[in-house]
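*Asks:* Take this sequence and fold it.
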Amino acid sequence: MRIGKQDQAFTAIATSDADSITVRGYDLVDELIGEIDFTDYFWLLVLGERPTDKQRRMMNACLVSIAEHGLVPSVQAARMTLAAAPEAWQGAMSAGLLGMGSVVAGSSEIAGRYLAEVIARAKNEGKDIETAAIESLQALKEARKKVPGLGHPQHSAGDPRVDRLLEIADKNGVSGVYIETLRVLAKHAPGIINRPLPINVSGAIPAAILDAGWPLDALKAVPLLARTAGLAAHLYEEAQRSIGFIMSNEADLAIAYDGEPSKKTRETKAARD
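*Replies:* This is a model prediction of the structure:
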């Protein structure tokens, strides 16, 4: 069955023949293996060109900042999957990555798209960033929606990773309209929303990497790649000293059943009473 357009039968990423493998216009063996680090290769694969020094530093900083964050739900899912199926690293890794949604890790994309919306609003309506940001915050308040990229349940006084990422962006001349917009939102959000709303790492990462030239539509790839490294660490540790079943048991103990009792339970209780 033919579904969708059938007139773009091309890829610009890689090809091979009997004698060579070509990736983004480079010979894999002679020009890439042993000659390029993985961050550069990641950038090259996605964008088709190697990053500048500034872009490399910013991407490296973003990847390091988000790779590991403890026993978050996606990590627990991965570790419990490996405990149940120790032969299935790919299944456990998939379980962890599939758990990266709008609340954990995937929130970077949401924040990035929100920043882009505010910037587009300013441009399309002929307003400055500050005016567009204030209007957007007021609209979020009226709709009782959260401000993407701001606020943190643990780091209420400010996410320590944010200052470092923005410092690197400023120092390397990366900071542009996305970081400007993020800072303006952080300036006005507490007064409009009426509670502390510091910038979180899910706001800093998209602002910094988008200003560095990374495409908005590939934004989710950054936390996905970073968390894959963190998951690899957890899965290796899980294979060495498992805590998957411990977490499962603790969850069972922590969650009380509040559904309907069985007939036998009701009869037993009635007999005691």
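*Asks:* use CA for all of it now, contacts and neighbours both
*Replies:* Noted.
*Asks:* Tell me the helices and strands packed up against the helix or strand containing residue 57.
*Replies:* Using DSSP states H and E, residue 57 sits in helix 53-66. Secondary-structure packing of helix 53-66 (3 or more C-alpha pairs under 8 Å, 6 or more residues apart in numbering; DSSP states H and E): helix 38-47, helix 160-171, helix 201-211, helix 221-240.
*Asks:* following that helix, which helix or strand comes up?
*Replies:* Assigned by DSSP H and E, the successor of helix 53-66 is helix 73-84.
*Asks:* quick one on the thing from earlier: nearest to residue 54, of the helices and strands packed on helix 53-66?
*Replies:* In terms of C-alpha to C-alpha, the element of those nearest to residue 54 is helix 160-171, at 8.5 Å.
*Asks:* Name the residues of the closest one that are buried.
*Replies:* Counting neighbours by 16 or more other C-alpha atoms under 10 Å, one finds that the buried residues in helix 160-171 are 161, 162, 165, 166, 168, 169.
*Asks:* Skip the chain neighbours and tell me the closest residue to the fifth one.
*Replies:* By the measure of C-alpha to C-alpha, 6 or more residues apart in numbering, the closest residue to residue 168 outside its immediate chain neighbours is residue 58, 7.1 Å from it.
*Asks:* Now the buried residues of helix 160-171 in TSV, please, with extra columns for distance to residue 211.
*Replies:* Compiled in TSV, the buried residues of helix 160-171 are given as follows (distance: C-alpha to C-alpha, whole Å):
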residue	distance to residue 211
161	18
162	15
165	12
166	11
168	12
169	9
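*Asks:* between those residues, which is closest to residue 76?
*Replies:* Each of the buried residues of helix 160-171 was scored against residue 76 by C-alpha to C-alpha, and residue 161 proved nearest at 22.8 Å.
*Asks:* what about the closest one, distance to residue 13?
*Replies:* 33 Å (C-alpha to C-alpha, to the nearest Å).
*Asks:* now the other sequence, so there's something to compare against:
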Amino acid sequence: MSNETREHIRDWWRTDIVNVEDGNIRYRGYAIEDLIGNVSLVETIWLLLRGELPDPKQARLLEATMVASVNAGPMSPSCAIAAMAITCGVGLNNAIASGINALGDTHGGAGQQVMERLLLIRDSDGTDMHAKVATHLEQFFEEGGRFLPGFGHRFHSVDPRAQRLLELIDEATADGVVQGEYAKMVRAMEAELTRRKGRNIPVNVDGAFAAVLAELGFAAPLARGIFVLARAAGLLAHAVESQTEGRRIKGPVPDDIMYTYSGHAPRALPGAQ
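*Replies:* A predicted model of the protein is given here:
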């Protein structure tokens, strides 16, 4: 192989993230042996995604969003899928991947969607944030929008995860870690939704999650990736729990409960004897 070809192949896999040589591994220039034991997993995630280590207070905010996203109960689709998949004879990695594959726009993508909306509101015309929020929501509903991602919840009249994350943003704002712009924005959206609907429509964990990541300067598509990283821990826990039950082929309901058949009544096949 010529040197030119070798360099062409090396450049094909060019990366700024990690350098691996004999006896040497470095993440963004930092030796792995220095990171191990001194830098947390969350700080390492930040380093890999952003290129620099975060301030400890920034890392605390990012970790808080991930803790809030780990689990939503065994009936959450991604958790339920992981718990069922493991009983089909697959490995833990397959069970986790099965749950992750259910994290789409409707289940798992709300954080990214809210971040994109927050950035649209931020960049829209005007200086009064409340007026910009009202205009944006008016357009959302005029265009046929029904459910605004990041607000309301099937089970919680007040989402405790959202409240805590917003409190942490307030604390970080007071400490000068973030500006607090997006926390104000989601609260303004909550107030406008409540005014429009005539009932309380509280910000949920996805809305607060998005506010934190926007405050920290993450790009909107990373919201989904960070959510998936966090939820993977919950999927692992449910898969292991289901595995220890010793049940084979766990279905979505107990075996003594059958589904409702709504098709054609029994009929004979024409020409059959």
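*Asks:* on that earlier part again, wait, the residue nearest to residue 168 of structure 1 touches residue 213, no?
*Replies:* No. Residue 58 of structure 1 is beyond contact range of residue 213, at 10.1 Å (criterion: C-alpha atoms under 8 Å).
*Asks:* which of those two has more neighbours?
*Replies:* Remark: of residue 58 of structure 1 and residue 213, residue 58 carries more neighbours, 23 against 12, as counted by other C-alpha atoms under 10 Å.
*Asks:* per the alignment, that one corresponds to what in structure 2?
*Replies:* Residue pairing (TM-score structural alignment): residue 58 of structure 1 is matched to residue 61 of structure 2.
*Asks:* OK, contacts around that match?
*Replies:* By C-alpha atoms under 8 Å, 6 or more residues apart in numbering, residue 61 of structure 2 lies in contact with 168, 169, 212.
*Asks:* next one: residue 73 of structure 1
*Replies:* residue 99.
*Asks:* Give the aligned equivalent of it in structure 2.
*Replies:* Residue 73 of structure 1 maps onto residue 77 in structure 2, by TM-score structural alignment.
*Asks:* and that match, how far is that from residue 256 of structure 2?
*Replies:* Residue 77 of structure 2 is 21 Å from residue 256 of structure 2, by C-alpha to C-alpha.
*Asks:* same question, residue 34 of structure 2
*Replies:* 56 Å.
*Asks:* same thing with residue 98 of structure 2?
*Replies:* Counting by C-alpha to C-alpha, the gap from residue 98 of structure 2 to residue 256 of structure 2 is 25 Å.
*Asks:* The two - which one has more neighbours?
*Replies:* residue 98 (21 against 5).
*Asks:* Can you name the residues that contact the more buried one?
*Replies:* Contacts of residue 98 of structure 2 by C-alpha under 8 Å, 6+ apart are 78, 81, 82, 85.
*Asks:* and it, which of the three is it?
*Replies:* Under DSSP: H, G, I helix; E, B strand; the rest coil, the three-state class of residue 98 of structure 2 is helix.
*Asks:* Residue in structure 1 paired with it?
*Replies:* For residue 98 of structure 2, the residue aligned by TM-score structural alignment is residue 95.
*Asks:* How much space separates its match from residue 265 of structure 1?
*Replies:* 36 Å.
*Asks:* Check residue 150 of structure 1 too.
*Replies:* Taking C-alpha to C-alpha, one finds residue 150 of structure 1 at 48 Å from residue 265 of structure 1.
*Asks:* Please identify which of the two sits among more neighbours.
*Replies:* residue 150 (23 against 11).
*Asks:* Now the more buried one. Nearest residue, chain neighbours left out?
*Replies:* residue 199 (4.4 Å).
*Asks:* For the counterpart of residue 18 of structure 2 in structure 1, which non-adjacent residue is spatially closest?
*Replies:* Under the alignment (TM-score structural alignment), residue 18 of structure 2 pairs with residue 14 of structure 1. Once flanking residues are discounted, residue 14 of structure 1 sits nearest to residue 23: 4.3 Å by C-alpha to C-alpha, 6+ apart.
*Asks:* is it true that the one you found touches residue 15?
*Replies:* Yes. Here residue 23 of structure 1 reaches residue 15: they are 6.7 Å apart, a contact under C-alpha under 8 Å.
*Asks:* out of the two, which sits in the busier spot?
*Replies:* Ranked by neighbour count (other C-alpha under 10 Å), residue 23 of structure 1 and residue 15 place residue 23 first, with 20 against 13.
*Asks:* residues contacting the more buried one?
*Replies:* Contacts of residue 23 of structure 1 by C-alpha under 8 Å, 6+ apart are 13, 14, 15, 45.
*Asks:* Mind telling me what it corresponds to in structure 2?
*Replies:* Match for residue 23 of structure 1 (TM-score structural alignment): residue 27.
*Asks:* wait, doesn't residue 184 of structure 1 sit right on residue 130?
*Replies:* Yes. Using C-alpha under 8 Å, residue 184 of structure 1 makes contact with residue 130 at a distance of 6.1 Å.
*Asks:* what's the distance between residue 54 of structure 1 and residue 217 of structure 1?
*Replies:* Residue 54 of structure 1 is 21 Å from residue 217 of structure 1, by C-alpha to C-alpha.
*Asks:* higher neighbour count, the two?
*Replies:* When neighbours are counted by other C-alpha under 10 Å, residue 54 of structure 1 and residue 217 differ, and residue 54 comes out ahead with 16 against 10.
*Asks:* So the residue nearest to that one when sequence neighbours are not counted versus residue 160 of structure 1, what's the distance?
*Replies:* Nearest residue to residue 54 of structure 1, sequence neighbours excluded (C-alpha to C-alpha, 6+ apart): residue 172, at 6.0 Å. Look at residue 172 of structure 1 and residue 160 of structure 1: by C-alpha to C-alpha, they are 19 Å apart.
*Asks:* ditto for residue 31 of structure 1
*Replies:* 39 Å.
*Asks:* What residue in structure 1 is paired with residue 206 of structure 2?
*Replies:* Match for residue 206 of structure 2 (TM-score structural alignment): residue 202.
*Asks:* what about that match, how many residues close to it?
*Replies:* There are 29 residues near residue 202 of structure 1, going by other C-alpha under 10 Å.
*Asks:* ok, now residue 83 of structure 2?
*Replies:* So residue 83 of structure 2, with other C-alpha under 10 Å, has 31 neighbours.
*Asks:* got a list of what it touches?
*Replies:* Residue 83 of structure 2 sits in contact with 74, 95, 235, 238, 239, 240, 241, 242, 243, 250, where contact means C-alpha under 8 Å, 6+ apart.
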